[in-house]
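Colleague: Build me a structure from this.
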Amino acid sequence: MAKSSNQKLKLLYLMKMLLEKTDEENTMTINEMITELGRYDITAERKSIYDDLEALRSYGLDITARKSKTTDYFIASRVFELPELKLLVDAVQCSKFVTHKKSNELIKKIESLASSHQALSLHRQVYVSNRVKTINESIYYNVDRLHAAIAENKQVSFKYFDYDIKKEKVYRKSGNRYTVSPYGLSWDDENYYLVTFSNKYNDFTHYRVDRMSDIELCESSREPLPENELFNIAEYSKKVFNIFGGEEVTVKLQFDNSLVNAVVDRFGKEIMIGKLDDDCFYIWIKVAVSSTFFAWLSQFGAKVKILSPDAVIEKYKSNIHDILAQYE
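Modeller: Here you go, the predicted structure:
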């Protein structure tokens, strides 16, 4: 009875072995397929295998035959090619917001999209770098819930916490829940942030997703944006500089010509650039003035200068002075 039942699955097992065991560098003959099917207690004749291969081709599997001393068969193309899978593995491995445990689980699933031989080259990449990862395992599911709330136009409630020096959670608002209207998720500086809007404050704010817990979708709909207000998550992320807020101000900045790439990377190709002289250019940009904005400027040393407004110049000077004061 068991053998007869397996016999009905012959086509599925044949597809499984071709996907798992073959690629352009690794092939199977008809005799090898018959032997492999025998491991599943399935008997097959050569003619039936030929018919099955044609059925799988009709189904959409790209099965190619290569003739030499024998006729070898392999899967010639897949939904994802090997370079694409390597890119996905790298993205998962480099993602700070995905924990080590979840990274390994995702990479295993990505490996299953390749042949077992190709999967070895993907598996080796897991150990390429030892990056800092989030320690909040639930972020993977938090992101999914938040996407669902945005799609369904619902408010969400959650608890929000920080870590103390013992790396233990300390909940804000004494553990009371936040209720917000989610309008976007931004992946910035290797962290996920939820961007929300409040009618009470008539402004957007943001929360680190890995610092959120006990997320629930509410029955109530999101607070609507003001009339004619258009929300652009990319523009919002640019203004707040790595999602650290501050007073929004239009600033004129001077840069050495060698920093054009850095400016375009930060603000996009649409940024208007003006020539100051043969060595420098300037831009006008609306940013949230904060310590993070100043830190971004500081990395360029004397190759960047704030030209206006005076209030921002004074804040930057004060920021530098406070840092220097620690070493006096």
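
Colleague: From now on I want contacts and neighbour counts done on CA atoms only, so please keep to that.
Modeller: Noted.

Colleague: Please enumerate the helices of the stretch 201-328 of the chain.
Modeller: Using DSSP state H, counting those that start in this stretch, the helices of the stretch 201-328 of the chain run over 233-240, 260-267, 291-298, 310-325.

Colleague: right, and these - which one's nearest residue 213?
Modeller: With C-alpha to C-alpha, the closest approach to residue 213 among the helices of the stretch 201-328 of the chain belongs to helix 233-240: 22.9 Å.

Colleague: one more, for comparison:
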Amino acid sequence: MKSTRFLRTISYRSCPILGIQATRQTVYDDIEILNSFGYEIMTQHGRSNRYFVGDRAFELPEVQVLLHAVGASKFLTEKKASVLTEKVADLLGEVCADRLKALLSENGGDCGNERIYYNIDAITTALMEKRKLSFLYFDCDEKGNKVYRKEGERYEVNPLGMVYSGENFYLVCYRDKYDTPASYRIDKMDDAKAEDAKITKKKEFENFDLNTYKRETFGMYYGEKAQVELLFPSVLLDVARDRFGTIEPVKTDGGYILSTAVRVSRTFFAWITTFEGKVKILSPQNIKDEYRAFIENIYKSLS
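Modeller: The predicted structure follows:
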């Protein structure tokens, strides 16, 4: 659909407010130049011709997607979200921008980090140039004040990528002395820096798949990685796809059997429990036993 935001109603005399002198011919010449650069300036003829941009890099639905992504990003402070909203909405012009911004919910947590963009920039530099990254890492106390971990000592890591999950933005990385990946919330970093030192290469991370790591880890938190068989009823097959990505389930009388790798943890068991017995762990037996013990402990705590 072509957009029809008007640039300006132009008379063929002058624009004293902007200090610009114009004639009919200079307007035609300017439009021809803009068209030659791909802006596709359209004309609505009348007593006073009006001109508008006939096409844009972003259409209305695309800008709406971007705006809602901004609104769902808990890692942005209210100030950062507001500025970014203005910039994204302005892709469609002032009139549409005002209407679209009204659709965006308020953003920002109690413990925001105005340096989020600097952190992302430092991480991006480190990733592109294969350099180590260092940063301070903090939590927030009951009053929203920063409390630095490791007594303010800097973390130094080898970055693998960034992941957006659960309304937060994470750095995925590994440290020199460990052979397993770790993740850190980018909004809880301070003073992130791309160091001069190159990353420490490890065989374990030569073919690291960021999407697989996200699917197996985020939402399930940390735990031993294991291959499990899960039974989903037909009505919850979309839930399985949302959680585990591209899957090849096996249809049975009771639904669909899905074999997938997960991080076995209390969070994984809690997620299974939300389906009130409709999703079942079929194997291996030791994980079924752990899940049964998890449920029994909850029941005992109620008595």
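
Colleague: that older thread, next, format the helices of the stretch 201-328 of structure 1 as a markdown table and append mean neighbour count and distance to residue 18 of structure 1.
Modeller: Shown next, in a markdown table, are those (neighbours: other C-alpha atoms under 10 Å; distance: least, C-alpha to C-alpha, whole Å):
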| stretch | mean neighbour count | distance to residue 18 of structure 1 |
| --- | --- | --- |
| helix 233-240 | 17 | 43 |
| helix 260-267 | 13 | 44 |
| helix 291-298 | 16 | 52 |
| helix 310-325 | 13 | 63 |
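
Colleague: Could you dump the ones you listed into TSV and include distance to residue 170 of structure 1?
Modeller: As requested, the helices of the stretch 201-328 of structure 1 are exported to TSV (distance: least, C-alpha to C-alpha, whole Å):
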stretch	distance to residue 170 of structure 1
helix 233-240	25
helix 260-267	33
helix 291-298	24
helix 310-325	28
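
Colleague: Nearest to residue 205 of structure 1, out of those?
Modeller: It's helix 233-240; of the helices of the stretch 201-328 of structure 1, that one is closest to residue 205 of structure 1 (C-alpha to C-alpha) at 9.9 Å.

Colleague: okay, and the closest one goes to which residues in structure 2?
Modeller: With TM-score structural alignment applied, helix 233-240 of structure 1 matches the range 210-217 in structure 2.

Colleague: mean shift between that stretch and structure 1?
Modeller: Superposed on structure 1, stretch 210-217 of structure 2 shows a mean distance of 0.8 Å to its aligned residues (mean C-alpha distance after the TM-score superposition for structure 1).

Colleague: which ones are touching residue 210 of structure 2?
Modeller: Shown in contact with residue 210 of structure 2 (C-alpha atoms under 8 Å, 6 or more residues apart in numbering): 160-161, 163.

Colleague: most surrounded residue in those?
Modeller: Using other C-alpha atoms under 10 Å as the neighbour criterion, residue 160 leads the contacts of residue 210 of structure 2 with 22 neighbours.

Colleague: State the helix or strand in which the corresponding residue of structure 1 for that residue lies.
Modeller: By TM-score structural alignment, residue 160 of structure 2 lines up with residue 183 in structure 1. Element membership for residue 183 of structure 1, per DSSP states H and E: strand 178-188.

Colleague: what's that strand packed up against?
Modeller: In terms of contacts (3 or more C-alpha pairs under 8 Å, 6 or more residues apart in numbering; DSSP states H and E), strand 178-188 of structure 1 is packed against helix 139-151, strand 154-163, strand 191-198, helix 233-240.

Colleague: Mind reading off the mean deviation between it and structure 2?
Modeller: Looks like 0.9 Å for strand 178-188 of structure 1 (mean C-alpha distance after the TM-score superposition for structure 1).

Colleague: list the buried ones in that strand?
Modeller: 179-187 (16 or more other C-alpha atoms under 10 Å).

Colleague: Next, the angle from that strand to helix 139-151.
Modeller: Inter-element angle recorded for strand 178-188 of structure 1 and helix 139-151: 110 degrees (by axes from the mean of the first three to the mean of the last three C-alpha atoms, to 10 degrees).

Colleague: the helices in the stretch 1-150 of structure 1, which residues?
Modeller: Under DSSP H, counting those that start in this stretch, the stretch 1-150 of structure 1 gives helices at 2-7, 10-21, 30-38, 46-59, 82-94, 100-111, 116-124, 139-151.

Colleague: That's all I had, so thanks and see you.
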